[in-house]
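Novice: after the sequence you'll find the predicted model.
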Amino acid sequence: MTQTANRFHRWFAEPGPRPPLGTWLMSAAPSTAEAMGHCGFDFLVVDMEHVPIGVPETASILRAIAGTPAEPLIRLAWNDQVLVKRVMDAGGKTLMFPFIQTAEEARAAVSYTRYPPQGVRGVAAVHRGSQFGRAPDYLKTANDQVCVILQLETPEAVERLDEIAATPGVDALFLGPGDLSASMGRIGEIAHPEVQGLIAHAARAAARAGKPIGIVGPNPEMVGGFLGMGYTFAAVASDMAMMTGRAVEWLAALQGRVQAAEPAAAY
């Protein structure tokens, strides 16, 4: 059996005519992940940080996504060596580390994803990541398959973008606008000019550093603005946001029709 190539590597090395686009998975349901994977998104973010899922649930979601054209990206709960090992053994290859503040934290994150001598990942022979021991030369090739994306979520992290981006083994950066706005004293105000200004600054800094940088936004209009700033990949909203948003929209439309019909029905 052969391993499938990590498409994030190709997207970052050979940018196509449009940036890769994805969405967040907040429902924690494999069926929803599978459905979203057939909607045309390039990647889906499996969120272990703000969604109550652990490694077993993550493995189930990865199995569901595997049958779709989408590429999974796992946002870890924290920069933790044991968690990284377990997620990678469960089949994770593209990992996003939240709240990276320094180059030292960046080096630690990279080391957790690599087998020795490049890193400190623990070795096991049979697990989902190695196709249960059937992937040829897995232990020798696994380091080349992993993709490390680091989240910058504070002004201090953006200020240190150059040194974080220069850390060997870091494939891309990802700006977290929600936490960034909160750390700037503008919680919930992603659209505030000060927040938008720092978001644009981060995109320019990443371009100077020669490092891909992604971001997430709540709607197509804002994400389009981010792409215009120079962000090289982006996620829009989430499965739950799209579901609840459409539900509210349709319910309001039906309620409006019912109310409009009531006077006529009274005659």
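Specialist: That came through fine.
Novice: rest of the way, CA atoms for contacts and neighbours
Specialist: Noted.
Novice: need the longest helix for the protein.
Specialist: For the chain, the longest helix by residue count, based on DSSP state H, is helix 239-266.
Novice: show me what that one is packed up against.
Specialist: Counting contacts by 3 or more CA pairs under 8 Å, 6 or more residues apart in numbering; DSSP states H and E, helix 239-266 is packed against strand 21-25.
Novice: show the subsequent helix or strand relative to the strand it packs on.
Specialist: Sequence-wise, the next helix or strand downstream of strand 21-25 (DSSP states H and E) is helix 30-37.
Novice: quick check: angle from that next one to strand 21-25?
Specialist: Put simply, helix 30-37 runs at 170 degrees to strand 21-25, going by axes from the mean of the first three to the mean of the last three CA atoms, to 10 degrees.
Novice: from the chain's centre, how far out does helix 30-37 sit?
Specialist: Centroid separation between helix 30-37 and its chain, computed with CA atoms, centre = their mean, to the nearest Å, is 16 Å.
Novice: go on, stretch 138-153?
Specialist: 14 Å.
Novice: now stretch 207-227
Specialist: That offset, for stretch 207-227, works out to 12 Å (CA atoms, centre = their mean).
Novice: likewise for stretch 68-86?
Specialist: Between the centre of stretch 68-86 and the centre of its chain there are 9 Å (CA atoms, centre = their mean).
Novice: quote the end-to-end distance of it.
Specialist: End-to-end distance of stretch 68-86 (CA to CA, to the nearest Å): 23 Å.
Novice: which residues does the residue most central in space within the chain contact?
Specialist: Residue closest to the average C-alpha location in the chain (CA atoms, centre = their mean): Val45, at 4.2 Å. With contact set as CA atoms under 8 Å, 6 or more residues apart in numbering, Val45 has these partners: Gly22, Thr23, Trp24, Leu25, Pro72, Leu73, Ile74, Arg75.
Novice: what about versus this one:
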Amino acid sequence: MILGRGSSPRGLFLKLPAPQIVEMAALARFDFVVVDLEHSALTDADCISLLRVARLAGIPALVRLPSVDRGAINRYLEEGAVGIQLASVTRVDEVVALRAATRMAPSGRRSVSTTNAMSLFGALSLADYVSVAADSPPILVVQIETAHTVDPVASIIGAGADVVFIGSVDLTVSLDFDANEIRERERAIREAAVGEGALLGGMAGADTAWDYTIVGSDLSVLQTALRSVTRV
């Protein structure tokens, strides 16, 4: 488990199809990585490869998705993803669908196979595999990043979110760069998260102490390093 109130784990978005970056993140003692399938050109095969390396390197990996895709989610969980981060959530039914896609029956609709990495390719019995999955359910991270949501934020979180990630960039654009409105919206989201017992997540550098922090991406870290060398 990478989460816990007050533990402040730090993670990195992965946007490049480079397994070496996963290994370097593990060596640099990042707490987790997030394979970003929302803002990158990564393919399904790239994602599977990065998850495999993360599992072998011993660093927890989540996957960020733009929408709920049951088949893709199942493949990623079978390869070792410890959670799913869902972008731009505005409705309760999105969280309900996400939760169902990540849980096996009777708690959800996730399909079951024992020919995958997490079942040790059949070395685990079906009963043991299902039991392990039930005892360690995937982490569900929902991004709230719009000026308004269709359903109340508290209801969205209460539908099953473990972490509420405030998407500061999209929120800033959604509120037309109005600093006061941005602060008020973030305050309301934080209050809703606390009220529902969820952890708070966001990007490093904000004025808020997060329970789940993304420090940047492989691309942003590389860009910073390149500029430091050329002094641009």
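Specialist: All right, it came through fine. Fair warning: this is a prediction, and the values are worked out from it, not measured in the lab.
Novice: just give the TM-score of the two.
Specialist: Once the chains are laid over each other, their TM-score by TM-score structural alignment, normalised by the length of structure 2 reads 0.88; 229 aligned residues with a CA RMSD of 2.2 Å.
Novice: thinking again about what came up before, any idea which element the equivalent of the residue nearest to the centre of structure 1 over in structure 2 lies in?
Specialist: Val45 of structure 1 maps onto Val34 in structure 2, with residues paired by TM-score structural alignment. According to DSSP H and E, Val34 of structure 2 maps onto strand 32-36.
Novice: gap between the residue nearest to the centre of structure 1 and Phe174 of structure 1?
Specialist: Distance check for Val45 of structure 1 against Phe174 of structure 1: by CA to CA, it reads 12 Å.
Novice: contact partners for the residue opposite Gln196 of structure 1 in structure 2 once aligned?
Specialist: The alignment partner of Gln196 of structure 1 in structure 2, by TM-score structural alignment, is Arg183. Contacts for Arg183 of structure 2 (CA under 8 Å, 6+ apart) come out as none.
Novice: gap between Arg183 of structure 2 and Tyr76 of structure 2?
Specialist: Going from Arg183 of structure 2 to Tyr76 of structure 2 by CA to CA gives 35 Å.
Novice: so Gly217 of structure 1 versus Gly119 of structure 1, what's the distance?
Specialist: 33 Å.
Novice: okay, these two: which has more neighbours?
Specialist: Set Gly217 of structure 1 next to Gly119 and count neighbours by other CA atoms under 10 Å: Gly217 wins out with 21 against 16.
Novice: correct me, but that one touches Phe233?
Specialist: No: assessed by CA atoms under 8 Å, Gly217 of structure 1 is found out of contact with Phe233, at 11.3 Å.
Novice: helices of structure 2, start to end?
Specialist: Secondary structure of structure 2 by DSSP H: the helices cover 19-27, 44-57, 70-78, 92-102, 126-135, 153-158, 168-174, 179-195, 218-230.
Novice: after superposition, how close is the third one to structure 1?
Specialist: When structure 1 is superposed, helix 70-78 of structure 2 averages 1.9 Å from its matched positions, counting by mean CA distance after the TM-score superposition for structure 1.
Novice: do the same with the second one
Specialist: Comparing helix 44-57 of structure 2 with its match in structure 1 after superposition yields a mean distance of 2.1 Å (mean CA distance after the TM-score superposition for structure 1).
Novice: what comes up buried for that helix?
Specialist: Neighbour-count burial for helix 44-57 of structure 2, counted by 16 or more other CA atoms under 10 Å, picks out Asp46, Cys47, Ile48, Leu50, Leu51, Arg52, Val53, Ala54, Arg55.
Novice: can you check the last one too?
Specialist: Using 16+ other CA under 10 Å as the burial criterion, the residues of helix 218-230 of structure 2 that qualify are Asp218.
Novice: okay, and it goes to which residues in structure 1?
Specialist: Aligning helix 218-230 of structure 2 against structure 1 (TM-score structural alignment) gives residues 239-251.
Novice: ok, average deviation of the matching stretch from structure 2?
Specialist: Stretch 239-251 of structure 1 sits 1.2 Å off on average (mean CA distance after the TM-score superposition for structure 1).
Novice: who's in contact with that stretch?
Specialist: By CA under 8 Å, 6+ apart, stretch 239-251 of structure 1 touches Thr23, Trp24, Leu25, Met26, Ser27, Thr32, Met36.
Novice: over to stretch 90-103 of structure 1?
Specialist: Residues from elsewhere that reach stretch 90-103 of structure 1 (CA under 8 Å, 6+ apart): 6, 8, 55-56, 58-59, 62, 72-79, 106, 109, 127-130, 145-154, 156-157, 160, 163-164, 167.
Novice: which ones are touching the closest residue to Leu3 of structure 2 other than its chain neighbours?
Specialist: Nearest non-adjacent residue to Leu3 of structure 2, counting by CA to CA, 6 or more residues apart in numbering: Pro9, 6.8 Å away. Applying CA under 8 Å, 6+ apart to Pro9 of structure 2 gives the contacts Ile2, Leu3, Phe30, Asp31, Phe32, Asp211, Tyr212, Thr213.
Novice: under the alignment, what does Pro9 of structure 2 map to in structure 1?
Specialist: So Pro9 of structure 2 corresponds to Pro20, using TM-score structural alignment.
Novice: and the gap between its match and Leu227 of structure 1?
Specialist: For Pro20 of structure 1, the distance to Leu227 of structure 1 equals 11 Å [CA to CA].
Novice: identify the contacts common to those two.
Specialist: In contact with both Pro20 of structure 1 and Leu227: Phe233, Ala234, using CA under 8 Å, 6+ apart.
Novice: which of the contacts of Pro9 of structure 2 tops the neighbour count?
Specialist: Busiest of those [other CA under 10 Å] is Tyr212, holding 28 neighbours.
Novice: state the distance from that residue to Ala101 of structure 2.
Specialist: To Ala101 of structure 2, Tyr212 of structure 2 is 22 Å away according to CA to CA.
Novice: now do Leu37 of structure 2
Specialist: From Leu37 of structure 2 across to Ala101 of structure 2, the span is 17 Å (CA to CA).
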